[in-house]
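Asks: Provided below are the primary sequence and the corresponding predicted coordinates.
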Amino acid sequence: MKQHVDASDDRCPVEASINLIGGKWKILILYHLISDKSKRFNELQKTLSTITPRTLTRQLRELEEDRLIRRIIHPEVPPKVEYMLTDTGRSLVPILMELQNWGTNYLQNSDLDQA
C-alpha cells in the first residue's frame, strides 16, 4: 500500500522522494516516458516485459495521482489512452539520466572489479 506524501511532514526529503518513485517499476516507467512523445499502455507493457497488466495499471495510477505523469484519453472507439510526463515528472529527467550513466559505468567496470 502506497504511503501518501505530505509536504508538511517532518520526514526526510529523500524518504519523500523514495515514496514517490521507489520500487521496482515506477522509476523504469518514468525512464521510458522521457521521450517527448506519449506512450500507450501496451507500449509500456512491451518495454517492461515482465510487469503484469495489473501492476502496470496500479503503478501508472499512483504516478498520475502524484502528478508525475498525465493520462490522456482520446474519445475514440476503442478508447485510446496515452501517458506522458508532466512538468514535475520531467524535472526527474536529469536524475534518471544520471542513474543511466551510473548504471552504464557500473556494468562496464563490474568485470574489472572482479579481476
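Replies: Perfect, thanks for sending it. Residues are numbered from 1 along each chain as shown.
Asks: only C-alpha atoms for contact and neighbour calcs from this point on.
Replies: Fine.
Asks: who's in contact with residue 89?
Replies: 30, 67-69 (CA atoms under 8 Å, 6 or more residues apart in numbering).
Asks: next one: residue 32
Replies: Residues in contact with residue 32 (CA under 8 Å, 6+ apart) are 44, 47.
Asks: ok, so what distance separates it from residue 99?
Replies: According to CA to CA, to the nearest Å, residue 32 stands 13 Å off from residue 99.
Asks: again with residue 83
Replies: Per CA to CA, residue 83 is found 22 Å from residue 99.
Asks: who has more neighbours out of the two?
Replies: Counted by other CA atoms under 10 Å, residue 83 and residue 99 do not tie: residue 83 has more neighbours, with 20 against 14.
Asks: included below, for side-by-side comparison, is a second structure:
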Amino acid sequence: MSDLRSEIKREIESGEYNCEKELTLSIISGKWKIIIIYYLGTEGVLRFSEINRLLPKISHKVLTTQIRELEEDGVVHRKVFAEVPSKVEYSLTTLGESLIPIVLMMDEWGKKNIKHFPVAKNR
C-alpha cells in the first residue's frame, strides 16, 4: 500500500478528516480515477487493455497504480481468472457504483461550463 493510502486509512480510522467531502476527494483524487470510475460505470466490466485503450494518454504504470488504489479503497473489484494466458477483469463494487451519480454530475457540469475555460479545450 502506498504511503498516501496508508495515511488516508490512518486518518479515516482516527477521525481526522475535517468533513466527509475531504474523505470523498481523497478517494477519487488522482488525474485518472474519476475517468476510470466513469468508464467502469458506463461500459461495465473491462479488462486492463480495454481501459488502457479508452485512456490513450495514460501510461501503463500510472493506470496500474490508479486501479490498485481504487481497489485498495474498495471502489474497484479485480477478478482474476485461472487461465493461461491470465485474464483479469475490473468492475465497480457497490461502493464504486455509488460514486456514479457524482461522476455523471461532474461530466454534465464540465460539458456545460467548458466554454468558460478555453485552455481546457486544448487538453
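Replies: Happy to help now that I have it. No experiment lies behind these values; they were computed from the predicted model shown.
Asks: what does the TM-score come to for these two?
Replies: After superposition, the two chains reach a TM-score (TM-score structural alignment, normalised by the length of the first structure) of 0.87; 110 aligned residues with a CA RMSD of 1.6 Å.
Asks: rewinding a little: from the contacts of residue 89 of the first structure, which two are the most distant?
Replies: Using CA to CA, the contacts of residue 89 of the first structure span at most 11.9 Å, a distance reached by 30 and 67.
Asks: okay, the two: which has more neighbours?
Replies: Higher neighbour count among residue 30 of the first structure and residue 67: residue 30, with 22 against 16, using other CA under 10 Å.
Asks: the more buried one pairs with which position in the second structure?
Replies: Matched by TM-score structural alignment, residue 30 of the first structure corresponds to residue 37 in the second structure.
Asks: now residue 54 of the first structure
Replies: With TM-score structural alignment as the criterion, residue 54 of the first structure matches residue 61.
Asks: same check on residue 76 of the first structure?
Replies: For residue 76 of the first structure, the residue aligned by TM-score structural alignment is residue 83.
Asks: repeat that for residue 42 of the first structure.
Replies: Residue 42 of the first structure maps onto residue 49 in the second structure, by TM-score structural alignment.
Asks: so that match is in which element?
Replies: Using DSSP states H and E, residue 49 of the second structure sits within helix 48-54.
Asks: which helices and strands sit right next to that helix?
Replies: strand 87-92 (3 or more CA pairs under 8 Å, 6 or more residues apart in numbering; DSSP states H and E).
Asks: what does the strand it packs on contact?
Replies: Taking CA under 8 Å, 6+ apart as the rule, strand 87-92 of the second structure contacts 37, 40-41, 44-48, 75-81.
Asks: buried stuff in it?
Replies: Residues 90-92 are the ones in strand 87-92 of the second structure that count as buried (16 or more other CA atoms under 10 Å).
Asks: buried ones in stretch 70-78 of the first structure?
Replies: For stretch 70-78 of the first structure, by 16+ other CA under 10 Å, it's 70-71.
Asks: before we move on, what about stretch 53-70 of the second structure?
Replies: Quick answer for stretch 53-70 of the second structure (16+ other CA under 10 Å): 63, 66-70.
Asks: narrow those residues to those in helices?
Replies: Among the buried residues of stretch 53-70 of the second structure, the members falling in helices (DSSP state H) are 63, 66-70.
Asks: what helix or strand is the corresponding residue of the first structure for residue 101 of the second structure on?
Replies: In the first structure, the residue matched to residue 101 of the second structure (TM-score structural alignment) is residue 94. According to DSSP H and E, residue 94 of the first structure maps onto helix 93-114.
Asks: packing partners for that helix?
Replies: helix 26-32.
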